[in-house]
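1. no sequence on this one, just coordinates:
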C-alpha cells in the first residue's frame, strides 16, 4: 500500500465513520498488547460484503516525555470505487465464523490537523502496509486492530527533530471493544505498542513502548442507512 504523508500540526484524518479519540503515551519499556480477540463463540459481522469507513471525532494526543502531539483529524476509507477488499466486511458466508473472529483488511489511516506543544515544531505522519481488524462476538464484543511493522511513523521538525516508529520489528495488535449502535464504535483502552524513537535534543529516545486509547465510529459506506454490527 502506498505510504501516505501528511504535514501540518496534525495527526488523525476524517471520513465517514470512525471516531478515533486517541492518546499515545510514549514512555518506558513495554511490548505490544498481549491481549487479543479470543476464539470462543460464533461471530457474524453484517451487512455482508458492505464497505465501511472509520472517522475521528474529538482529538488524539501522542505524548513522548514532555512532548505532546495533538491530532484532530483521521480516517480509514475504502479504496475509491471499491476496487479491493480493504475496509470491506467479507461476503457471505465469510462474514460468519463458527468459532472465532471475522477478519477484514484496512486501508492505512490518514492523519492531519496535528499540533505539538513546542513552538516552531511541525508534525508529519506516514502510514503504510496491511492494517487489519478482527471482530469477535462475546458478552462484550471485541476487536483486535493490527498495525503492520513500521506502518505508523510520526516525525517532528523544528526545535525537536524526532522520528517515532510504531511496531518497528513486527506487527502489533491493539485490543478493543466493539459496541453495536448508530453508529457502532470501536474503543481501545490502554493498548500498548512497541515504538522506536530516534532523533536529537528533545526526543524521547529512551521510549520503547506506547500506551494508546481511542474510540472509533464505524459506518456503512455501501448503504449509509445501515449499521455495521457484530453478533453471534
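-> Arrived safely. The model shown is predicted, which means the values in this text are computed figures rather than measured ones.

2. Please count neighbours and contacts with C-alpha atoms only from this point.
-> OK.

3. can I assume residue 58 is in contact with residue 12?
-> No - look at residue 58 against residue 12 with CA atoms under 8 Å: they stay out of range, at 10.1 Å.

4. Settle it for me: which of the two has more neighbours?
-> Using other CA atoms under 10 Å, the more surrounded residue of residue 58 and residue 12 is residue 12, with 29 against 12.

5. Farthest from the middle of the protein: give me that residue.
-> residue 201 (28.7 Å; CA atoms, centre = their mean).

6. And here is the other one:
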C-alpha cells in the first residue's frame, strides 16, 4: 500500500529571471550572487535559521538533470545531455537521515550524496572535445524558509572540466578546499517532483592550459535545475518543512 504524501507546507521556487529551461552553465566570471536571506556563501544566516524537517525519513533519492547541461569556459561552450546523482548499493549517500536526524530545531538538515555524473558532452567549437569528471563525497543541506535554502557542498577538486583538441584546457572547481554552492529547493506535489535550482552559484576555480584557455579566471558561476525523486517509494516526494 502506498503511503500518502506528507502534508508539509510547500514553498514557492524563486528563480531569478529564468524560466524553467532546464540548463546548467559554468561561466567563468569574477563575481557571484547570494540568495535573499542567506550569507554570501549561500548558507542561511544564524539569525534566520528556522526549524527544518526533511521527509520521508530514511528514504533514498536521485537528483536528475531534466534537459541539457551547458558549461561555458571562455569561448568554449560544452553541452551535456545527461547528469545525475544516484544512490549506490552499500552506501548511505543520497538518503534522507533516519528520524530524529531528519529534523533540526534551529538549522539545516544535511546528508552526503554521490558526485553527480555528466555524459553526452559536446562542444561549440569544431575539433574540440570535452569531458567532465567528478569525484569525492558531495553534500546537500536543506534549510527551511521562504525560499527553502539548499547548499550543495563540493569536495576539494571534486569537479574537473577538460577540453582537448584545438583548445586544451582544464577547469578545476574548488581547487584548494571544499566549496559551498548556494541553491533553492522547491517542494514537489502529486504531479511534479521536488527540485534543486542553482542560479549563478559562485565557486573558486583554477584554469590551466595554453592558447584559448581563460587562465586568469578565479571564480565560476554554476547554474542547474535537478529533479529530486524518491527511489524508495516512487509515489512519495522528498519534502522540506518545519
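-> All right, it came through fine. Here the structure is a predicted model, which is why all the values come from computation and not from measurement.

7. So after superposing, what's the score?
-> The TM-score (TM-score structural alignment, normalised by the length of structure 1) is 0.87; 212 aligned residues with a CA RMSD of 1.8 Å.

8. quick revisit: find residues that contact each of residue 58 and residue 12 of structure 1.
-> 20, 72 (CA atoms under 8 Å, 6 or more residues apart in numbering).

9. picking that back up, the residue mapped onto the residue farthest from the centre of structure 1 from structure 2 sits in which helix or strand?
-> For residue 201 of structure 1, the aligned position in structure 2 is residue 211, judged by TM-score structural alignment. Using DSSP states H and E, residue 211 of structure 2 sits in no helix or strand.

10. repeat for residue 220 of structure 2
-> Going by DSSP H and E, residue 220 of structure 2 is in strand 219-230.

11. residues of that strand that come out buried?
-> Across strand 219-230 of structure 2, burial judged by 16 or more other CA atoms under 10 Å covers 219-230.

12. Over to stretch 62-77 of structure 2?
-> Within stretch 62-77 of structure 2, judged by 16+ other CA under 10 Å, the buried ones are 62-74, 76-77.

13. tell me, that stretch lands on which residues of structure 1?
-> So stretch 62-77 of structure 2 is aligned with residues 53-68, judged by TM-score structural alignment.

14. roughly how far apart are the residue positioned nearest the centre of structure 2 and residue 180 of structure 2?
-> Most central in structure 2 under CA atoms, centre = their mean is residue 152, positioned 5.2 Å from the mean C-alpha point. Computed as CA to CA, to the nearest Å, the residue 152 of structure 2 to residue 180 of structure 2 distance reads 6 Å.

15. and what of residue 121 of structure 2?
-> 25 Å.

16. The two: which is more packed in?
-> residue 180 (23 against 18).

17. sorry, back to before: how about the match of residue 201 of structure 1: what's its closest non-neighbour residue?
-> residue 167 (6.8 Å; CA to CA, 6 or more residues apart in numbering).

18. Tell me how many other residues surround the one you found.
-> Count around residue 167 of structure 2 with other CA under 10 Å applied: 20.

19. For the alignment partner in structure 1 of residue 234 of structure 2, give me its contacts.
-> Taking TM-score structural alignment for the superposition, residue 234 of structure 2 sits opposite residue 224 in structure 1. Contact analysis of residue 224 of structure 1 by CA under 8 Å, 6+ apart lists nothing.

20. Specify, as a residue range, where the helix or strand containing the residue nearest to the centre of structure 2 falls in structure 1.
-> For residue 152 of structure 2, the host element (DSSP H and E) is strand 148-154. Using TM-score structural alignment, the residues of structure 1 aligned to strand 148-154 of structure 2 are 141-147.

21. Which residues outside the matching stretch are in contact with it?
-> Applying CA under 8 Å, 6+ apart, the contact partners of stretch 141-147 of structure 1 are 36-37, 130-136, 166-167, 171-179, 186, 230-231.

22. ok, now with 7 Å
-> With contacts defined as CA atoms under 7 Å, 6 or more residues apart in numbering, stretch 141-147 of structure 1 is touched by 36-37, 131-136, 171-179, 230.

23. And for stretch 213-231 of structure 2?
-> By CA under 7 Å, 6+ apart, the list of residues contacting stretch 213-231 of structure 2 reads 22-30, 32, 59-66, 74, 167, 169, 193-208, 236-238.

24. Would you mind listing which of the residues you listed are buried?
-> Burial by neighbour count, judged by 16+ other CA under 10 Å, picks out 22-29, 32, 59-66, 74, 167, 169, 193-208, 236-238 from these.

25. So the equivalent of residue 78 of structure 1 over in structure 2 versus residue 240 of structure 2, what's the distance?
-> Under the alignment (TM-score structural alignment), residue 78 of structure 1 maps onto residue 87 of structure 2. Distance of residue 87 of structure 2 to residue 240 of structure 2, given as CA to CA: 19 Å.
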